[in-house]
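> Quick one, structure for this:
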Amino acid sequence: MAGMDWYGTVFEVIDMRSFSNLWFWIVLAVLWSSTSHWVLGVPFDMVARARRSGGQAEQDLEDLVRINTNRFLYIVDESGLFLSALTSAFLSGAAILGFWYGVELAQALFLLGFPMTLVGLLSVYSARRIRAGEQAGERLWRRLRLHRVVTQMIGLVSIFVTALWGMFQNLSVGVLGG
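Just a heads-up that it's a prediction; the model follows:
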């Protein structure tokens, strides 16, 4: 009986629901911060340095973008169908469990995963555009900057929707009593 009381106390102190858990919001912030900083696997400060300094910094940027773009497109070309099916299954399962059956963890995973899928599709588009002729100079910088801005917009909308849904869930649990 003492073990049950201890577990009950722990679960009362540490709220195990997703949207009222501080760790979920930390993960959300770190996810979008990292996603908007690393554009196609390249830190965005490297883009700014290449544009400002030119020379070796510009060559390093172009090389890193070429390597990451080729690697990313190789994975997409070889495993894209399987990854699409797996992602669709995961998102469908999370959406059904979360929004039909009310499993808060599944809602949280969907609200993290769906926007990242949009960023993944944007990355495929950007990588294909880079490979098609935007691999150097001003055209590359513009593509990476556009990719970052669109990623930040997706992140902004995602954080806003997640915050609204999280507040709704927390208020519903508080008002309805669980």
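> Could you use CA atoms for every contact and neighbour count after this?
Noted.
> Spit out the contact partners of Gln107.
Contact partners of Gln107, counting by Cα atoms under 8 Å, 6 or more residues apart in numbering, are Ala94, Ala95, Leu97, Gly98, Phe99.
> Next, count neighbours for Val10.
12 (other Cα atoms under 10 Å).
> rewinding a little: so which of the contacts of Gln107 are in strands?
Counting by DSSP state E, no part of the contacts of Gln107 is found in strands.
> Which residue ranges of the protein form strands?
Using DSSP E, strands in the chain cover 38-39, 42-43.
> which stretch among these comes nearest Leu171?
Among the strands of the chain, strand 38-39 comes nearest to Leu171, with 34.9 Å by Cα to Cα.
> So which residue is smack in the middle of this structure?
What sits nearest the mean C-alpha location of the chain, by Cα atoms, centre = their mean, is Met116, with 3.6 Å.
> Next step: the contacts of Gln107 restricted to helices.
Residues of the contacts of Gln107 located in helices (DSSP state H): Ala94, Ala95.
> and for comparison, fold this next one:
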Amino acid sequence: MQIFHTILDLIAMRSFSNLWYWIALAVTWSSASHWVLGVPYDMVLRARRVGGQAQEDLVLLARLNVARLLNIAREAGLILAIMVPFGLTFLLVTGFFYGSELAQAVFLLIFPLSGVGLLSLRTAARLEPIVAEGDATLVDRILSRHRISVQAIGMVAITCTALWGMWQNLKFSVLG
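The predicted structure is shown next:
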């Protein structure tokens, strides 16, 4: 029983006071805004700046990732449409109704990412005919707009998570 207690002390189930949670939150949103539909954003910038082969590479990678995302949606869309809301509802109820701080932290991380996932599917569906044509400038423009949307969702999510985390830490420090 001592080992279990030591492990729990090491993990620190109070997520909002744990530095690792905030590092994971920052890395998650940084990665989400850098990898736009699976295409690294520096590749988008390089294609815009250099042109030629870089634009062809951008269209090719975008075509592959659009096909991959849409294939996943077509093959496993129904299962995902059932499992994701179930998991989010479980985290929501467990975290905010029963007071599990770990469930609150995971919900505040995953819920906005599910919105980014839906936005990515919509953007992939919009890009499907465009990447088939090979119009690099339009692909560049759509991926850039998608990145701005992801960054906006990330800013709102980080702000809400920070406010909720500060509230939880203040509540815990006052109530002990």
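> circling back to that earlier point, what does the residue nearest to the centre of structure 1 align to in structure 2?
Correspondence of Met116 of structure 1 to structure 2, assessed by TM-score structural alignment: Leu113.
> Over to Ala89 of structure 1?
Aligned partner of Ala89 of structure 1 by TM-score structural alignment: Phe86.
> Tell me if I'm right that Asn169 of structure 2 and Ser17 touch.
Yes - counting by Cα atoms under 8 Å, Ser17 is a contact partner of Asn169 of structure 2 at 6.6 Å.
> Ignoring the adjacent residues along the chain, who's closest to Ser123 of structure 1?
Distance criterion Cα to Cα, 6 or more residues apart in numbering; nearest residue to Ser123 of structure 1, sequence neighbours excluded, is Leu40 at 6.5 Å.
> State the distance from Arg63 of structure 2 to Arg49 of structure 2.
From Arg63 of structure 2 across to Arg49 of structure 2, the span is 20 Å (Cα to Cα, to the nearest Å).
> Please read the previous query as pertaining to His5 of structure 2.
For His5 of structure 2 relative to Arg49 of structure 2 (Cα to Cα), the value is 56 Å.
> Tell me, how many residues neighbour the residue lying closest to Ala67 of structure 2 once chain neighbours are set aside?
Take Ala67 of structure 2 and drop its neighbours on the chain: the residue closest to it by Cα to Cα, 6+ apart is Glu128, 7.4 Å away. Using other Cα under 10 Å, Glu128 of structure 2 is surrounded by 18 other residues.
> Looking for the alignment partner of Glu128 of structure 2 in structure 1.
For Glu128 of structure 2, the residue aligned by TM-score structural alignment is Arg131.
> wait, what's in contact with its match?
Residues counted as contacts of Arg131 of structure 1 (Cα under 8 Å, 6+ apart) are Arg66, Thr69, Asn70.
> I figured the second one hits Leu61, correct?
No - with contact defined as Cα under 8 Å, Thr69 of structure 1 and Leu61 do not form a contacting pair (11.8 Å).
> Same drill for the two, tell me which one is more crowded.
Neighbours around Thr69 of structure 1 and Leu61, counted as other Cα under 10 Å, are more numerous at Leu61. The numbers are 26 against 23.
> where do the helices sit along structure 2?
Using DSSP H, helices in structure 2 cover 2-11, 19-34, 41-50, 53-92, 101-133, 136-175.
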